[in-house]
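S.K.: predicted model and sequence below, questions to follow.
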Amino acid sequence: MSFEDLLLEDSLLSAISAQGYTEPTPIQTETIPLILAGQDVLACAATGTGKTAAFVLPLLQKLWDRKQRSHEPVALILAPTRELAFQIQHVIKTFSKQDPIDIAMITGGQAPAAQQKFLDEGCDVIIATPGRLLNLVEQDQADLSLIEFVVIDEADRMLDMGQGPDVATLLASITTAFQTCLFSATLAGAGVEIFANTLLPDATRVDVNASNQYAEQVQQRVYLADNREHKQALLTAVINLDDCKSALVFCNKKERADEVADYLQSQNISAQVVHGEFSQADRRERTRKFRQGKTKVLVATDVASRGLDLPQVSHVINYDVPFRGDIYIHRVGRTGRAGQSGIAVNLVEAHDQKNLERIQHHIGQTLPVVKMKGLAPKGKANKQKSKKSASNRYIAKKDRAPE
C-alpha cells in the first residue's frame, strides 16, 4: 500500500514525500483508514514505528475536509509529558505547512497566561498534558464542549505517572459525541487493559508488534564491566568507534547522568546532559543541538526515552541497565527508527545482572556478550556470567565490535 491509496489530500501527500517517506508503516496502514472512517481505535505498536503520524495524518485530513473552520478547538491530543506534546506539535507543523493548523499548547513549564492567550485567540487543535489542561477546565478557562476527536498518546506512560483519573475527568467534560483513538507502546498489565476498555469499549483494536518487540534492524550487545572505571572506559571506546555517529546514553538517576556527562567532557567528547532538573527551555535547546549534530552525545534519564524524535541516533547506550523490560524497549526504540539501522549497547557490572536478566526475560532472548579489544572483563563473576551465556551469542562476525 502507498500513501496515495489512503486517499489523503494532495497537500498532505506532498508534505509526506518532502520528508522522504514513500510507504506507510504497518501501524499507519492499519489505523489511518479506520480513523478516517470515524471508528474508535485502540492501537498498540512498538516505539519507533510511526505512531504519531498514524493519528496526525488522518486528523489533518479530517480538519481539511471541513468546509469551514470555526477556530474553536475540535481536536484534543493528550500526551503524558511536555516533551512528547511538543514533538506532536512538530509533526503536525511538518505535515501542515501548505495549510497551517492553529494549535494551542497546554503543558507544564509555561506561563498560564500565555496558554490562556492561545485559547482566547482560537485554535483548531489542543495539545496538552492532562494535569495542566484539567486545571484550566476546572477554572472555566478552557472549553472542550466542541471537541469531536480525541487522541490519548502513550496511555501506558500516563498510567505510570498517575494521570489516568485526570484523563477520565477531561473526557467526561466533553458533552458532544467524539471519536477516540488511544495509542500505546504496550497494553500489558491489567491496569492498562481496564483503562483502555473503560474509555473505548467498542474500539477496533490494532496490534502491530508486541510490547516486548523493537525494531528488527537494531543490533543489541552487552559489554561486561568490572567496575565504574572499566565501564567508563568501555563507554568511551564505544563512542569512539567509527560507526558511532551519535549516541544517546541513558542513566537511571540524574546524579549519574551529570557524572557521565562530566566524564565524557573530560575526555574531549562533545556531550550534553538532559534530565528533569533542567528547565523546559534548556532541555529543548540541548536536544536541538544534539539533533543538529552540534553535540555527539546526549546523556539522559528516562525523561528522554519517550516522545523525542531523534531520527539520526546511531547508538543507544545503557550506561545503567534499566529496572524494567518495557523501559528497555522504549530506550532501544530511540535508534533504528524509520527503517534505519541502529545499535543498542548495554554496559553491565555485576550489580546490573539482575536487571539484565529481567530484561532478557521480557524480550524473550539472551543478549549477546561481546568484548572490546583491550577492555575484556577480569572479574570472576562476570567471566562466569559470560561463559554461561556463551551458547546464546549470535551476533555475526561482521557486526562484532573489535576484539
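M.R.: The structure has been received and is ready for your questions. Numbering: from 1, shown residues only.
S.K.: contacts, neighbours, all on C-alpha from now
M.R.: OK.
S.K.: can you name the element that comes right after the helix or strand hosting residue 330?
M.R.: Using DSSP states H and E, residue 330 maps to helix 325-332. Next in sequence after helix 325-332, counting helices and strands by DSSP H and E, comes strand 342-348.
S.K.: other SSEs contacting that following strand?
M.R.: If contacts are counted by 3 or more CA pairs under 8 Å, 6 or more residues apart in numbering; DSSP states H and E, strand 342-348 sits against strand 218-224, helix 228-239, strand 315-318.
S.K.: and the last one, how far out from the chain middle?
M.R.: Spelled out, that is strand 315-318. Relative to the centre of its chain, strand 315-318 is centred 15 Å away, using CA atoms, centre = their mean, to the nearest Å.
S.K.: cool, and stretch 297-307?
M.R.: 9 Å.
S.K.: same question for stretch 181-196.
M.R.: For stretch 181-196, the distance to the chain centre is 16 Å (CA atoms, centre = their mean).
S.K.: can you check stretch 187-207 too?
M.R.: 20 Å.
S.K.: count of residues packed around residue 337?
M.R.: 24 (other CA atoms under 10 Å).
S.K.: likewise residue 121?
M.R.: 11.
S.K.: doesn't residue 212 make contact with residue 326?
M.R.: Yes. With contact defined as CA atoms under 8 Å, residue 326 reaches residue 212; the gap is 7.0 Å.
S.K.: structure two is appended below for comparative analysis:
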Amino acid sequence: MILMLSMMIIKIHKEKRLNLSNRLSNAKSDSPCAKPEEPLPEEESSKYYDLDTFDESILIRNKNIREYKQSEENVGSQDDNFDNNIDQYKDDDENDEDEIDNDSKMEESVSTNINSIQDEKGTDQNAMEGIDLSAWNQFNLSPIIMNELKSLGFNKPTPIQAKTLHFSLSGRDVIGAAETGSGKTLAFGIPILEYIFKKVKDSNQLVGLILTPTRELAMQIRDHLQHISKNSLIKIITIVGGMSTQKQQRLLSKHPNIIVATPGRLWELFSENDAYLSNLRRIKFLVLDEADRMLEIGHFEELNHILTVLSRTRNNTNEWAENDIKEKECTYELTPRQTFVYSATLNNKLKEDLKRKKYKSKKINKESTGTMTELMHRLEFNDSNPIFLDITPEDAVAETLQESKIDCLTKEKDIYTYYFITRYPGRTLIFVNSIDCIRRLIPVIKLLNIDVFGLHAQMQQRQRLKNLDRFKQNPKAVMIASDVAARGLDIPLVEHVIHYQLPRSSDIYVHRSGRTARSRKEGVSLMLCSPEELSLYQKLCLKLNKVDGLADFPVDRGILNSMKQRINLARQIDQDEHKMQKMNHDNDWLKKTAQEFEIDLDDEEIVNDSNRGNQKQIKEKIRSMKLELKSLLSQPLIPRGVSTKYLTSGIVRDLADRLLDESSHNSAILGVKNTKATDDLRSKKKTIPL
C-alpha cells in the first residue's frame, strides 16, 4: 500500500514537472533569450549617418529612404541580402533557410506597406523638385547617382569633391587632404560607382576595395554608398571584426562589387583563400580612408600583407615580401588600378614632398618604416604623376569651430567638467587618454543625474554601438571616450568637445575637435589644461600655428563654488562603493578558493568582526551621503549674488522676472539665462582689448 502511494506521488510530481517544463519552453519560444556571446548584428550600424556628409535637414528623409529600401529587400528584389544584416542571432545555416522562407512568405504582406512608402517617397520627391543640381552637371554622372543626390539634398559638391572628381573620373590617382566633415566619402565613392554603372558588364566582378582603420567608419561608408546606388544592383559589403566570420565568408562567396573593410579581418579571411587573393589583385580601385591612422600599431602589419599581395612589382621588391607571405604565380594580365588616398591630417614635410613629387625618388630607410612616406611608396600609383590636393585650412580645424581652454589643477577638472555640461546642456563628447579615467569618471557623473555613456576599445562591439545609439538619441547626453571615438563615429550634432586630458599630438586634437562644428555648424572645443600639461599645450599650439595660444573660456566662479559640495560628495560615494566592491571581491575569492580545496568555511571565517563592522559603517555612510546628494540635486544651483531669502535683494535685481521666464533660463541654475557656449566665448573675445 505504501509502495503504491509512493509511486502515485512520484507520478504526480513528474506530471507537474512536465507541465512546468512545457510552460517554460513556450515562454522561451515567445520571448527568445538574449545571446550576448554571439556576434553583433550589423543591423544596428545602419542607424548611423556618415559624418563626412551629414546634414541635419535630411535626417528624417533618410529614415524614410532606409525604410523603403528595407521593404524592397524583403520583397526579394535583392534576395542575396548584401546589406550584411545578422539581426536574427541564429546559426548561419538557419539564416540561409530563413532568407529563402521570408522571400516567399512576406511578398504579399509587405506589398501594401511598400505602396504607402512609395507614396511618401513620391511626396518627398515632389518637395525636392525645386533643388538645382546644375553644379553636378559638369561631371556627367549617371542618372541613378544624380537622382539619389537630389533625394538626399546634395545640391552641389563640397570643395574636396569639386576639386577631385574631374581627375578621379578621368582615371587619375588622387591624394586628398581635407578637414573632417568635408565630404571625402563621396569624393572617392562616386568614381567607383560611376565606373561600375558605365563599364562593368559582369555583375560578379570585384571592382573596389576600401580600407578604413575602424569598424564604425567602414559601416558608415558602406551605408552611404548604398544610399547613392540604392536603385541599382551593385553589391556592397563590409568585412570587419566583431562580426560573424561565417556570415562574411558567405557574403564574399556571392561576389560583391565593392568591399569596405578593416585590414585585420580582411587579411584573416583572404590569407587562406587563393581565389580571394586572385580577385583582390584584379581590383580596379583601391581606397585608403583616414590613411594616416592605418600606420598605427595594430593596423600596419595586416595592411603590409595586403599591399604585398596587391603589389605589381613583387619580384623586384623582395624586401616587402616578408612575414611568411607565399608568392603566387600570376597567370592573368594585371589591369590598371586607380588609387585614392584621403586623410584629414598630413604632416607638413609629407605635404611638401607630395607637392614637389619628391616622395617617389626617396629611398626608404629604417627611420621611414611605418610612415606615410613608406605608404606612398608601397601603393605603387598607376599614375606617374598622381594628383595631390590639400584644402585643409591653415589652422587645420573648421572655420565655425570656437577653440578655448581653462587653466586648472588636475583635481579641479571634475568640477570644471560638471560646470560646463550643467551650464551649457547639449550633446557633449569628453575625450580622455586612458580607459581607467573613463571608468572613474562615468560613475561620478552618473551620481550627478547626468546621462553619460562610455566608449573605448576594450568594450564589446555590441555595447559600443548601443552606447552610440543612446548618445545620438539624447540631445543633452554626455559621452566619455578614448581616442577610438576621434574618427569615424557617426554622431550627429555634437555641440561640444572637451579635452579632459590633452591629446598627445596635434593630429589627434584635430580629429577630436572635428567631431563638432560639422557641416558649417558651430561648435566648441575646450581644453582643460593642468600645470603638468603646460609643455604639451605649448607644443600643440606650436604645431597648430596658434602663436598666441587659445582663448580662455569664461567661467562664472559663483556657480563653480556652489558645485564643489556636489562633486566632492559624488567622488566620496564612488570611492566608498569601490571599497565595498573590493571587500566583496576578496570574500568571493576566499569562498572560491575554499571550494576548490573542498574546505567548508563558516560566515564568521569569511568575514571577520572587524571587516563586518567596516562594511556596515561604509554602507551606512554611503546611504547617508546619497541622501544628502539627492537633496542637493533636487534644488537648483544658487550662484553668488542671488539671495535665497528675498528675491529682490542681492546683485541680481530681476531674479523674479527670470524665474517666471522658465523657457529662456537654465532650470539647473537659479536665475541664469540659457546661452550657448559659442556665444559666450565670442562675446568674451569682443570685450578683450586689442
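M.R.: Nice, I can see it. Just so we're clear, the structure is a prediction, and the values are computed from it rather than from any experiment.
S.K.: TM-score for the pair, please.
M.R.: Superposed pair, TM-score by TM-score structural alignment, normalised by the length of structure 1: 0.87. Supporting alignment: 384 aligned residues with a CA RMSD of 2.6 Å.
S.K.: that older thread, in structure 2, what stretch matches the helix holding residue 330 of structure 1?
M.R.: Under TM-score structural alignment, helix 325-332 of structure 1 corresponds to residues 506-513 of structure 2.
S.K.: measure residue 30 of structure 1 to residue 383 of structure 1 for me?
M.R.: Look at residue 30 of structure 1 and residue 383 of structure 1: by CA to CA, to the nearest Å, they are 46 Å apart.
S.K.: then residue 90 of structure 1?
M.R.: 47 Å.
S.K.: then residue 307 of structure 1?
M.R.: Counting by CA to CA, the gap from residue 307 of structure 1 to residue 383 of structure 1 is 37 Å.
S.K.: what's stretch 405-420 of structure 2 in contact with?
M.R.: The contact list for stretch 405-420 of structure 2 (CA atoms under 8 Å, 6 or more residues apart in numbering) reads 445, 498, 500, 526-531, 550-553, 559-560, 563-564, 567.
S.K.: which residues sit against the match of helix 325-332 of structure 1?
M.R.: 180, 344-345, 396-397, 431, 483, 485-487, 497, 503, 525, 540, 543-544.
S.K.: which of the residues you listed fall in helices?
M.R.: 540, 543 (DSSP state H).
S.K.: now, of the contacts of stretch 506-513 of structure 2, which are buried?
M.R.: Neighbour-count burial (16 or more other CA atoms under 10 Å) applied to the contacts of stretch 506-513 of structure 2 gives 180, 344-345, 396-397, 431, 483, 485-487, 497, 503, 525, 540, 543-544.
S.K.: before we move on, which element is the most centrally placed residue in structure 2 in?
M.R.: The residue lying closest to the centre of structure 2 (CA atoms, centre = their mean) is residue 489, at 2.6 Å. Here residue 489 of structure 2 is covered by no helix or strand, with elements defined by DSSP H and E.
S.K.: in structure 1, what residue corresponds to it?
M.R.: With TM-score structural alignment as the criterion, residue 489 of structure 2 lines up with residue 308 in structure 1.
S.K.: pretty sure its match sits against residue 82.
M.R.: No. Contact criterion CA under 8 Å: residue 308 of structure 1 and residue 82 do not qualify, at 10.2 Å.
S.K.: name the residues contacting each of residue 326 and residue 212 of structure 1.
M.R.: With CA under 8 Å, 6+ apart as the test, residue 326 of structure 1 and residue 212 both reach residue 362.
S.K.: about what we covered before: how big is the offset of the helix holding residue 330 of structure 1 relative to structure 2?
M.R.: By mean CA distance after the TM-score superposition for structure 1, the fitted helix 325-332 of structure 1 averages 0.5 Å away from its aligned residues in structure 2.
S.K.: between residue 30 and residue 383 of structure 1, which is the more surrounded one?
M.R.: residue 30 (17 against 14).
S.K.: report the contact partners of that one.
M.R.: Counting by CA under 8 Å, 6+ apart, residue 30 of structure 1 has contacts residue 206.
S.K.: residue 148 of structure 1 versus that one, what's the distance?
M.R.: 21 Å.
S.K.: cool, residue 315 of structure 1 as well?
M.R.: With CA to CA as the criterion, residue 315 of structure 1 and residue 148 of structure 1 are 40 Å apart.
S.K.: next structured bit after the longest helix anywhere in structure 2?
M.R.: Using DSSP H to define each element, structure 2 has its longest helix at helix 557-596. The first helix or strand that comes after helix 557-596 of structure 2 along the chain, using DSSP H and E, is helix 603-606.
S.K.: which bit of structure 2 covers stretch 43-61 of structure 1?
M.R.: With TM-score structural alignment as the criterion, stretch 43-61 of structure 1 aligns to 176-194.
S.K.: one step back: tell me which two in the buried ones among the contacts of stretch 506-513 of structure 2 are the farthest apart.
M.R.: With distances taken as CA to CA, the most widely separated pair in these is 485 and 543, at 22.0 Å.
S.K.: what does residue 5 of structure 1 align to in structure 2?
M.R.: With TM-score structural alignment as the criterion, residue 5 of structure 1 pairs with residue 138.
S.K.: wasn't its match part of a helix?
M.R.: Yes. Using DSSP: H, G, I helix; E, B strand; the rest coil, the assignment for residue 138 of structure 2 is a helix.
S.K.: distance check, it against residue 157 of structure 2.
M.R.: Counting by CA to CA, the gap from residue 138 of structure 2 to residue 157 of structure 2 is 11 Å.
S.K.: what about those two, which has more around it?
M.R.: residue 157 (18 against 10).
S.K.: counterpart of that one over in structure 1?
M.R.: Match for residue 157 of structure 2 (TM-score structural alignment): residue 24.
S.K.: so its match sits in a strand?
M.R.: No. Residue 24 of structure 1 is assigned coil when assessed by three-state DSSP, not a strand.
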